[in-house]
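> need a 3D model of the sequence below.
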Amino acid sequence: MATRDLATSAQALLDLHRPGDPGVFPTVWDAWSAGLAVEGGFAALTIGSHPVADSIGRADNEGMTFDELLTRVRQISGAVDVPLSVDIESGYGETPERLIEGLLDAGAVGLNIEDTVHSEGGRLREATEHADLVGALRQAADGAGVPLVVNARTDVFLKQVGEEADRVDLAISRLRLCADAGARSLYPVGFHSDDVQRRLTAELPLPVNAIGNPAQGSRAHFAELGVGRVSFGPLWQMNLAERATELLTDWR
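You can find the predicted model right below:
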């Protein structure tokens, strides 16, 4: 895809980030699941590391390589014509320039970058360290002429960092640094109470990504909470796997 087309697609993805009227980007793992989502009427997709890894027999948390992930991204971008955002975990040990070059070449116009460093024992990047990485990704994308959507993620809730009473403040402070560094959306990943979700959307300066379970809840509920973007992580794949098991039970 030409740089001009990628830039248009990136802007289209960004325009779907609407606090109080969230874009829902189903999390897919191959051309088949992507086709299902697009046929269902969704205007953009996320490509999740966990479901992709499962689909090729690798472990989550960078059990696959960046090149293996890019192979899937190319297959998906060749099958559907909607903006794609890719979960690149903590970066697979690649440079920001290599990450951006690979994603754009594969047809993606957005990324998730998390602050857990899987190749270093699962440590959490320091707040400024993670923001610096976000800034380097922003600079590389801008240098390529594409306003790629950087979705900065923090795992402080998943990893239960610090005292529970302080965790929301910690996540907000970390993600504000990422916003200053050039992120376009912010992802305090986890399943939050309504009160916590409202605080996050009210106090963070950019659209907030929430994780949804397609078998539960609703877009309308996330809209009421001020969320700007909803993705599914591995949950859509897991729900389909449960349904497949039910279908096959009587055939054993």
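
> could you use CA atoms for every contact and neighbour count after this?
Fine.

> could I get the full set of helices for the stretch 151-252 of the chain?
Assigned by DSSP state H, counting those that start in this stretch, the stretch 151-252 of the chain shows helices spanning 167-181, 194-203, 219-224, 235-249.

> in the helix ranked longest in the chain, what counts as buried?
What stands out as the longest helix in the chain, according to DSSP state H, is helix 127-143. Buried residues in helix 127-143, counted by 16 or more other CA atoms under 10 Å: 127, 130-141.

> would you turn the helices of the stretch 151-252 of the chain into a markdown table with mean neighbour count and distance to residue 20?
Formatted as a markdown table, these follow (neighbours: other CA atoms under 10 Å; distance: least, CA to CA, whole Å):
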| stretch | mean neighbour count | distance to residue 20 |
| --- | --- | --- |
| helix 167-181 | 19 | 19 |
| helix 194-203 | 16 | 9 |
| helix 219-224 | 16 | 4 |
| helix 235-249 | 13 | 23 |
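
> nearest to residue 34, of the ones you listed?
helix 235-249 (11.6 Å; CA to CA).

> let's see this one next to it:
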Amino acid sequence: MNKIELFKKLHESDELLVLGNAWDLPSARVFEKAGFKAIGTTSWGIAASLGYADGEAIEFELQLSVIQRIVDNVQIPVTADIESGYGHNDETILSNVLKVANLGASGINIEDSMKGATGLKQLSDQCHLLTKIRGALDNNGFVHFFINARIDAYLLNLDPLNETLTRLKAYVESGASGIFVPGLKHEEEIKTIASCTSAPLNVMALPGLADCDKLKKLGVRRLSLGGALYRKTATLLEQCALEMLDSRDTSILFE
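Down below sits the predicted model:
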């Protein structure tokens, strides 16, 4: 079984897939050593670690180089967060998706929020794009490559439940392998959304949304850390730096 097939199977397991979101090779290796079964890149974390803001401010080739370094040096499946695709037209986005697949990644996240504008992409436009992506992947031998279609209605607070239910059905019919709904956190709404699709539901870890066993019972199949661990790591670094400077004592490094 290759990594693409393995990654697909991980979503069909009885166990909730907890995805470690890495921003560089050292963080990816930590997740692998800890026993995570798959790694996702975090576009937010990659951008921040290189001094950029999130939101496709970083050049795609730079994002791609980080993804490649991770894929080439871990043994577990890697799925890449490519935001909205880093392109102003479908042809560029398709090219970028195939670049990720050709690196040896097992999947992508692709979101429906608009870059450089407010709101969600037109439903028909995003469905058309997903259909093109699925076709291009299949035609190039990546039949089970996992397309995780991200719906940003909750993040943007745009009639989130109804918008999500409308879009998830359309996205799956257009070729999405799974549905990712960051910002979704209310238990009843999680159950409703999970029950309305046979595709694996992915949510993002949030305060109050962290219990893997409870999430599994609600119907969630995949949990992402997003940029949370990067932010926690950066906060710890800042706290240590301030404490050393204030105390004139470096013993905190060895505690």
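
> hang on, the earlier thing: can you put the helices of the stretch 151-252 of structure 1 in a markdown table and add distance to residue 82 of structure 1?
Output for the helices of the stretch 151-252 of structure 1, formatted as a markdown table (distance: least, CA to CA, whole Å):
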| stretch | distance to residue 82 of structure 1 |
| --- | --- |
| helix 167-181 | 25 |
| helix 194-203 | 26 |
| helix 219-224 | 20 |
| helix 235-249 | 19 |
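
> residue 40 of structure 1: which of those helices is closest?
Closest among those, using CA to CA: helix 235-249, at 13.6 Å.

> in structure 2, what residues pair with the longest helix of structure 1?
The aligned range for helix 127-143 of structure 1 in structure 2 is 123-139, by TM-score structural alignment.

> please apply the same query to stretch 232-240 of structure 1.
Per TM-score structural alignment, the counterpart of stretch 232-240 of structure 1 in structure 2 is residues 225-233.

> what do we get in structure 1 for residue 174 of structure 2?
So, by TM-score structural alignment, residue 174 of structure 2 is matched to residue 181.

> secondary structure class for the residue lying closest to residue 231 of structure 2 once chain neighbours are set aside?
In space, and not counting its chain neighbours, residue 231 of structure 2 is closest to residue 45: 7.9 Å by CA to CA, 6 or more residues apart in numbering. Classification of residue 45 of structure 2 by DSSP: H, G, I helix; E, B strand; the rest coil places it in helix.

> ok, residue 45 of structure 2 to residue 188 of structure 2 distance?
Between residue 45 of structure 2 and residue 188 of structure 2 the computed distance is 30 Å (CA to CA, to the nearest Å).

> over to residue 171 of structure 2?
Counting by CA to CA - residue 171 of structure 2 and residue 188 of structure 2 are separated by 22 Å.

> ok so residue 109 of structure 2 is a strand residue?
Yes: checked against three-state DSSP, residue 109 of structure 2 lies within a strand.

> OK, contacts around it?
79, 80, 81, 82, 83, 147, 148, 149, 150, 180 (CA atoms under 8 Å, 6 or more residues apart in numbering).

> which among these end up buried?
So, of the contacts of residue 109 of structure 2, 79, 80, 81, 82, 83, 147, 148, 149, 150, 180 end up buried under the neighbour-count rule (16+ other CA under 10 Å).
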